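*Asks:* fold the following and give me the result.
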Amino acid sequence: MGLFDAISGAASERAAKKNAAVLGATSTQANNAINGGYTNAVNALTDANAPSAITALGQGYDRARSDLGSQYGQTQGFLGQLQGLYAPMVQGGGNAYNAYLDAAGANGAEGSARATSAFRAGPGYEFQQQQGLDAIQRLAASRGNLAGGNTTVDLLKYSQGLADQSFQQYTTNLGNAANSYATGLAGQAAGLTGQAGASQAFGSSLSALGTGLGSGQANIYGQAAGLLGQQGQSLAGVQTSLGSSLMANNNALAQSQNQASANFLGGLLGVGNLLASPVGQNGATGTVGGTAANWLTNLFK
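*Replies:* Below is the predicted model:
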């Protein structure tokens, strides 16, 4: 570095340019580091095409929904089996209940005719009637009165009494059998109620899963937004720091140049005064003035 650089401030200007270049490169590196770091952080939260918080949340939701649906299907299957167990009671009890209504006369003349036909077709009644009639006839024959009117009356009374007594028992039996109809219906109703409850619980659980998924996604995107906000603040901080450093660098350059200008002007004034002095006017003879002139000439080499 020549003496002219010190006086003109050229060295300070070159240093300032180097400083500015270093500050710019540092700013670029800082910006790249901040952008890269926040980009990675946001991707770790929201990238749907790579392992991230949002994909993990979705996978957890899918697994929970699948497990919940599987459990719901098993529950519905068990409750359906429970209804199936009551099906024979419902069918048999329903038949007995309808026959009971026929026998009680609740279904009109057609119902009564069906009840009479069903009653007389019963194997127990027919056997009992035949055994009683045979016994009366044998007794009458032993008395020699088989064809008498009394025997006929006895046969009619027996048949009528047996019919009345047996039909009453028949009706009672139908009523007892009809009770199984109510039991079967109650059992199937319990199964249907269980299925309805399971469906409601399934819907509630799905709703809770959906709400949880939405809340989780909102939270993740909220975190991502927060990170982006922090990224902007960090970049602004870097730019602010860079601006301050460049301002300080420019101020230092200006100060150095001002000082150099002052030094240069002071030097010129000092040399001028020296040359203007009587001693300086004898420069040709090698006096002090001549030496100063030579110094000034060498200054700008």
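*Asks:* rest of the way, CA atoms for contacts and neighbours
*Replies:* Fine.
*Asks:* so Asp134 is in which element?
*Replies:* Using DSSP states H and E, Asp134 maps to helix 123-143.
*Asks:* where along the stretch 201-301 of the chain do the helices fall?
*Replies:* For the stretch 201-301 of the chain, the helices defined by DSSP state H, counting those that start in this stretch occupy 288-299.
*Asks:* is it correct that Ser261 is in contact with Ala6?
*Replies:* No: at 9.5 Å, Ser261 does not count as touching Ala6 under the criterion of CA atoms under 8 Å.
*Asks:* from the centroid of this structure, which residue is nearest?
*Replies:* By CA atoms, centre = their mean, the chain has its centre lying nearest to Leu213, at 2.4 Å.
*Asks:* the structure of the following sequence is requested for comparison with the preceding one:
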Amino acid sequence: MSKVDLIIGGYERGGTTLLSEIFRANGFESGFECGVLLADEPAKMPETGPYWEMLLAGWRIEPETRAEAAAGDFDHFYNTLCTAAFPDHTGRFFDKTPRYMAQLGLCLHRYSAIKSAVIIHRDPRAVFLSMATRMLPNIPPAKAVTKKFKALTERYLDYFTGCIAHQDAENVLFVPLEELVSREDVWMKTLGYFVTGKPFHKRDGRSRFDNVGKKGMDLERIMGFESQLPASLQAEILDATRLASPFFADATERARYGDTWAEAQHRILALLAKYERPRSLVLEDGTFFEPFTYLLRYADVRRAGRDPVEHYQKSGKREGRLPH
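*Replies:* This next block holds a predicted model:
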């Protein structure tokens, strides 16, 4: 059986492809993106956005194989997909999908065979710059960021909120892209020990994907926002995303903007202790619920000092609030 027991998530254009190539160089295999864990079950995958269509080219499979994969449970899906795409591979497989970062707990819950997750994150200024110039390639970078500022802020915080409850989990490793590039030797050991119990070796050879060079990305390129965005716009980005300060590249800036996250985390942990709630649980009706994420996502519930489970059951669900 083709075993998939690791997922990789992160910001789009935030290093997930580079991370995937490191895993490929150390005995793992995968297609470009999958996304099946964003669906309640494989049969519902066509409802989750572009991933259903992307499977054909990303995994180099035929429509018939895709249909067969979706006809069973997650075990059947991954086994069918991996066997068809990589019939000669005898090592382990992983599922790399950036969006998993925004729904990390739910994705891990949906398929119990997934033993671990690696989340690669990146400074918001770099993500804003990369995404904005991709969306609006024909105007100056700073202007593109300004035009897309609100959407980029919401997206960045959504991904942060959806994963940070697992920052201390033994089966989740958070990897700062800036450190992966600048301290490669250290992170090859960390990544390797996390998933295999021994250090990874550096990759050599060209990636099958154009956006990853032979030797990966250099730090100057990773920190390109410093020269392409004015200081005032950089400060505006950091202020708008200050809740996500643990993901800022510079320690000084993490400290300068860290009050919002520190206060929110302290309040959340106090409320979880008060109401004796774990970070994640399953409600009686089968709903996967993350009290930590719920309190982080909904500041009004947090400030009111409410029991997150009780609030969701009595009013949050009716109001359309997300349980995770």
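*Asks:* quick one: TM-score?
*Replies:* Once superposed, chain against chain, the TM-score is 0.13 (TM-score structural alignment, normalised by the length of the first structure); 67 aligned residues with a CA RMSD of 6.5 Å.
*Asks:* returning to what we had before: contacts for the helix holding Asp134 of the first structure?
*Replies:* With contacts defined as CA atoms under 8 Å, 6 or more residues apart in numbering, helix 123-143 of the first structure is touched by Phe119, Arg120, Leu146, Thr151, Asp154, Leu155, Tyr158, Ser159, Leu162, Ser166.
*Asks:* what about burial for these, which qualify?
*Replies:* Neighbour-count burial (16 or more other CA atoms under 10 Å) applied to the contacts of helix 123-143 of the first structure gives Phe119, Leu146, Thr151, Leu155, Tyr158, Ser159, Leu162, Ser166.
*Asks:* can you name the two of those residues that sit furthest apart?
*Replies:* With CA to CA as the measure, no two of those lie farther apart than Phe119 and Leu146, at 28.9 Å.
*Asks:* excluding chain neighbours, give the residue nearest to Gly216 of the first structure in space.
*Replies:* Distances taken as CA to CA, 6 or more residues apart in numbering place Leu57 nearest to Gly216 of the first structure, at 7.2 Å, with adjacent residues excluded.
*Asks:* for the stretch of helix or strand the one you found belongs to, packing partners?
*Replies:* Here Leu57 of the first structure, judged by DSSP H and E, is contained in helix 53-103. Here helix 53-103 of the first structure touches helix 10-46, helix 108-120, helix 149-276, going by 3 or more CA pairs under 8 Å, 6 or more residues apart in numbering; DSSP states H and E.
*Asks:* and the longest one, what does it pack onto?
*Replies:* Taking 3+ CA pairs under 8 Å, 6+ apart as contact, the helices and strands that helix 149-276 of the first structure lies on are helix 3-8, helix 10-46, helix 53-103, helix 123-143, helix 288-299.
*Asks:* and which of the contacts of helix 123-143 of the first structure is nearest Asn298 of the first structure?
*Replies:* Closest to Asn298 of the first structure, out of all of those and judged by CA to CA, is Phe119, at 149.5 Å.
*Asks:* and the closest one, what is it in contact with?
*Replies:* Phe119 of the first structure is in contact with Tyr125, Phe167, Tyr170, counting by CA under 8 Å, 6+ apart.
*Asks:* between the residues you listed, which has the most around it?
*Replies:* Highest neighbour count within the contacts of Phe119 of the first structure, by other CA atoms under 10 Å: Tyr170, with 20 neighbours.
*Asks:* separation between that residue and Asn98 of the first structure?
*Replies:* Tyr170 of the first structure is 13 Å from Asn98 of the first structure, where distance means CA to CA, to the nearest Å.
*Asks:* next: Gly132 of the first structure.
*Replies:* Separation of Gly132 of the first structure from Asn98 of the first structure (CA to CA): 30 Å.
*Asks:* who has more neighbours, these two?
*Replies:* Asn98 (18 against 15).
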